[in-house]
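Novice: Show me how the following folds:
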Amino acid sequence: MSVSVEDVYEYVHGVCFKKGPPGTVGAETEWFVRDPARPLAPVPVERLRQAMAAPLPGGSRVTFEPGGQLELSSAPMAGPEAACAVLAADLAETRRRLPGLALVGLGVDPDRPSRLQVHDPRYRAMSAYFGDLTMMCSTASVQVCLDIGRDAAEAARRWRLAHLLGPVLVAAFANSPLYRGRRTGHLSTRQAVWSRLDRSRTTAPVGAVPETAWAEYALDARVMVIRRDDGWLGDPGLTFRQWIHAGSPSADDLRYHLTTLFPPVRPQGWLELRMIDELPEPYWRVPVAVVAALLDRAPDAAEHAAAPAAGLWARAARDGVRDPVLGRAAVACFEAAAAHLDGHLKQIVEEYAERYVVRGLCPADDVLKGEHAWTR
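Specialist: Okay, the predicted model is just below:
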């Protein structure tokens, strides 16, 4: 059965923005896998699949990105403390299963060429559509997932706040200043790479009502691929709205189309914040803790702190917290987050802030100085 424009709106309201009280936190960490004995060679993804075939003790889901990046995704947990604890335990088990290999926490692979290792139809279609393997095969992130909100008003505020915080998070956690062995001029090359791709699917939706903004965004995004029984048709040259008017996309086609959209904040029945560079041990925990604390426990302070940096995505990717506006916003955000955390997470957030944020630095500065922990 084909879908209409009205069906798109209904799906977005009922599924993408499914309401519920905040408090649940999930996290996804993506890691480059490197063999220190052959640092410039790719580690075959099949070797990783075999090692990671058995379930992890904490239940984290294991997947592989197109370039062979290993991704661990936690189950939804009650708060950042539980999410980080589960992921930490499963990461420790992952390292135990990969003796002699290193999980490298960076936003961009700094020296190995981009190479497609996962050859399923989706990734072949994506590589043909974008015409560049960098985003797919050479970037990695920490993604933080939080509840939509208990009602429409709270959902709208959380949606707005997640976007307000976006540039601050890019700046504070920038960790990708090198690509192909050279400085790129950006502290978060990952953000720069994503922002220059197809803007109909990688920029932030516009509009005060999040459900409307996301429905219009989905309708106006170009269709990446049409899946047919006789083969996949890549880049058919029309938007999803045009496909509705000219063809007969199904509900399954709509669901798949939504998975090909990559904005900084993606609604999937929860808010998935996608703009943060991957970080090394132990600091991947920090964005999970900071984002959850700000949205769930200190939204007023977060909104006040981040407002001056609204929309500064390009400056965040280029300059990080060296930018004075982003630097002040980041310091205030970290202070607000730490005030609403306890125990180990509070300690590590404050440690990160002292090492980087209050000094106008980010992990990218360690990379540029040759001090990054490549083998962690």
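Novice: contacts and neighbour counts: CA atoms only from here.
Specialist: Noted.
Novice: So the nearest residue in space to residue 348 that is not next to it in sequence versus residue 13, what's the distance?
Specialist: Leaving aside its sequence neighbours, residue 348 sits nearest to residue 286 (CA to CA, 6 or more residues apart in numbering; 6.8 Å). Between residue 286 and residue 13 the computed distance is 31 Å (CA to CA, to the nearest Å).
Novice: which of the two has more neighbours?
Specialist: Here residue 286 and residue 13 are compared on neighbour count by other CA atoms under 10 Å; more neighbours surround residue 286, at 25 against 19.
Novice: How about the contacts made by that one?
Specialist: 345, 348, 349, 352 (CA atoms under 8 Å, 6 or more residues apart in numbering).
Novice: now those residues in TSV, with secondary structure?
Specialist: Shown next, in TSV, are those (DSSP: H, G, I helix; E, B strand; the rest coil):
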residue	secondary structure
345	helix
348	helix
349	helix
352	helix
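Novice: which among the residues you listed gets closest to residue 131?
Specialist: Ranked by distance to residue 131 (CA to CA), the contacts of residue 286 are led by residue 352 at 37.2 Å.
Novice: Confirm for me that the closest one is in contact with residue 283.
Specialist: Yes - applying CA atoms under 8 Å, one finds residue 352 in contact with residue 283, separated by 7.3 Å.
Novice: Could you say which of the contacts of residue 286 is surrounded by the most neighbours?
Specialist: Counting neighbours by other CA under 10 Å, the top entry in the contacts of residue 286 is residue 349, with 23 neighbours.
Novice: dump the residue contacts of the residue nearest in space to the middle of the chain.
Specialist: Nearest to the mean C-alpha position of the chain, counting by CA atoms, centre = their mean, stands residue 274 at 2.4 Å. Contacts for residue 274 (CA under 8 Å, 6+ apart) come out as 141, 142, 143, 144, 263, 264, 265, 266.
Novice: here's the other one to compare against:
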Amino acid sequence: MSIPQSGGGPIEDPRQLAEYLEKGCKPAEAWRIGTEHEKFGYLTDTLEPLPYDGPRSVRAILDGLAAKGWEPIREGEAVIGLKKGKANVSLEPGGQLELSGAALEHLHQTAAEFDSHMAEVRDVADPLGVAFMGIGAAPVWTHDQMPVMPKGRYKLMTAYMGRVGTHGTQMMYRTCTVQANLDFGSEADMVKKLRVSLALQPVATALFASSPFFEGKPNGHRSWRSRIWRGLDDARTGMLPFAFEDGMGFERYVDWVLDVPMYFVYRDGTYIDALGQSFRDFLKGKLPALPGEVPTLSDWADHLTTVFPEARVKQFIEMRGADMGSRDHVLALPAFWTGLTYDQGALDAAWDLVKDLDQATREGLRVASSERALQGEAGGVRLLDLARAALGIAEEGLRARADRGLPDERVFLRPLWDSVGSGRVVADDLLSAYEGEWAGDLSQAYDACRL
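Specialist: Below you'll find the predicted structure:
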């Protein structure tokens, strides 16, 4: 999850909220690709999750990376992240290590960034008897086994989650994702990209499904992580039906975010409890947590990080539907979305592919993707067919980028073509191993998913 935002003076006019998003508009030649991925650390001898402190711990990993040139980010006395250049490393609530990569020109740079990051992590982790795995949900660990990271934001969120849903703490402590962050050129471009992203997010969920186990047994889903998001907090999650309505734009998105209850306000290194309070009241100087004070643009940026739809708008668009996986899958995720959205012909073709899907079908595909991955269907639409068509468009979009002089990035789509060809995804292979060669022994999942 995000580190605290900074910068920006008091909000004096509500129009500044939409203007803040609009500042993300960039000409096509300035569009970049950002990739974020989370991974579970574990002790190789006991297969237990890493504690925060101690000789074999999350803190030891962060300290080791700091010795390699990363600058520590602190909350009080605790190191809770790192930064170097335009990339940062942060901690999810249960100690999942997240790289938020730099904004890069092409996917070969993304591959080099991933390889460099993992080489540094292994250099630190291997001598400690620590490893990391890429999977969408912790296959064995229970909630009581999970460490709690020393971040005030997470303490507040944990207390709130049980009041608004049934699966919130599962998301926080026992899931991992890979995410692509992509730019837009104008308000109209943002709207089309957001609509395509939302409508095809079930395809990404299906293609990258890797979480068929939870608490030591199969859970009945291919992506339990996706199932968790449907039971988290309806006020801040979902497929954003309003995004497909006439009049969609920055202001309409702002209206939705303003209606999402707040978690906190960050002041002087401290998270102030604003759980359930209204950002609209904050704009009027009537926030109970800070009476008489109006928000800054950094408060608005923080609030934008507390909404969790399947695709999220900030000063770029985040594609949020995929489970974490192997190196090949980490690189395939931004390749898929870059191919679909960074060439106008591909984006138009992708919109033509999904524009006639109604809200019920989009939501039905979301459910079906978590349950059956590529074998799911809803409203007469088969996810396998939709994935094959979307992947073909992404392939042509990447071909067009190569024709414009960028290195050919189509190689990164190969694992997705393999899945479409077989109709199987990582979750299917994990279940087959569990039922076959593993003989029900989920301890073998750690090596199988080791990064």
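Novice: Give me the TM-score for this pair.
Specialist: Remark: TM-score between the superposed chains equals 0.89 [TM-score structural alignment, normalised by the length of the first structure]; 372 aligned residues with a CA RMSD of 2.7 Å.
Novice: mean shift between whichever strand or helix holds the residue nearest to the centre of the first structure and the second structure?
Specialist: With secondary structure defined by DSSP states H and E, residue 274 of the first structure is part of strand 271-277. In the superposition with the second structure, the average deviation recorded for strand 271-277 of the first structure is 1.1 Å (mean CA distance after the TM-score superposition for the first structure).
Novice: Which stretch of the second structure lines up against that strand?
Specialist: Matched against the second structure by TM-score structural alignment, strand 271-277 of the first structure falls on residues 317-323.
Novice: Next, the angle strand 271-277 makes with whichever helix in the first structure runs longest.
Specialist: Assignment by DSSP state H gives helix 152-172 as the longest helix of the first structure. Angle, helix 152-172 of the first structure to strand 271-277, by axes from the mean of the first three to the mean of the last three CA atoms, to 10 degrees: 10 degrees.
Novice: tell me the average deviation of helix 152-172 of the first structure from the second structure after fitting.
Specialist: Following the fit onto the second structure, the mean deviation recorded for helix 152-172 of the first structure is 1.4 Å by mean CA distance after the TM-score superposition for the first structure.
Novice: start and end residues in the second structure for that helix, please.
Specialist: Mapping helix 152-172 of the first structure onto the second structure (TM-score structural alignment) gives residues 187-207.
Novice: repeat for stretch 61-79 of the first structure
Specialist: Counting by TM-score structural alignment, stretch 61-79 of the first structure pairs with residues 88-106 of the second structure.
Novice: and that stretch, how far apart are its ends?
Specialist: End-to-end for stretch 88-106 of the second structure, by CA to CA: 19 Å.
Novice: ok, residue 129 of the second structure touching residue 41?
Specialist: No - under the criterion of CA under 8 Å, residue 129 of the second structure is not in contact with residue 41, lying 10.5 Å apart.
Novice: so what's the aligned partner of residue 374 of the second structure in the first structure closest to, chain neighbours aside?
Specialist: Per TM-score structural alignment, the equivalent position to residue 374 of the second structure in the first structure is residue 321. Nearest non-adjacent residue to residue 321 of the first structure, counting by CA to CA, 6+ apart: residue 327, 4.2 Å away.
Novice: And residue 134 of the second structure, by the same measure?
Specialist: Sequence neighbours aside, residue 325 is the residue nearest to residue 134 of the second structure in space, at 4.4 Å (criterion: CA to CA, 6+ apart).
Novice: Residue 419 of the second structure too?
Specialist: residue 425 is the one closest to residue 419 of the second structure (CA to CA, 6+ apart), at 5.5 Å.
Novice: what residue of the first structure takes the place of the one you found?
Specialist: In the first structure, residue 425 of the second structure lands on residue 362 (TM-score structural alignment).
Novice: what's the counterpart of residue 332 of the first structure in the second structure?
Specialist: The pairwise alignment with the second structure assigns residue 332 of the first structure to residue 389, based on TM-score structural alignment.
Novice: Spit out the contact partners of that match.
Specialist: residue 353.
Novice: Helix or strand: which one has it?
Specialist: Following DSSP H and E, one finds residue 389 of the second structure within helix 383-403.
Novice: Where does residue 26 of the first structure sit: helix, strand or coil?
Specialist: strand.
Novice: now for it: what does it line up with in the second structure?
Specialist: Residue 26 of the first structure maps onto residue 34 in the second structure, by TM-score structural alignment.
Novice: residues in contact with that match?
Specialist: Residue 34 of the second structure sits next to 100, 101, 102, 103, 104, 180, 181, 182, 334 when contact means CA under 8 Å, 6+ apart.
Novice: What separation is there between it and residue 296 of the second structure?
Specialist: Applying CA to CA, the value for residue 34 of the second structure to residue 296 of the second structure is 26 Å.
Novice: Residue 129 and residue 41 of the second structure: which has the busier surroundings?
Specialist: Legend: neighbour count by other CA under 10 Å for residue 129 of the second structure and residue 41, higher for residue 41 (25 against 14).
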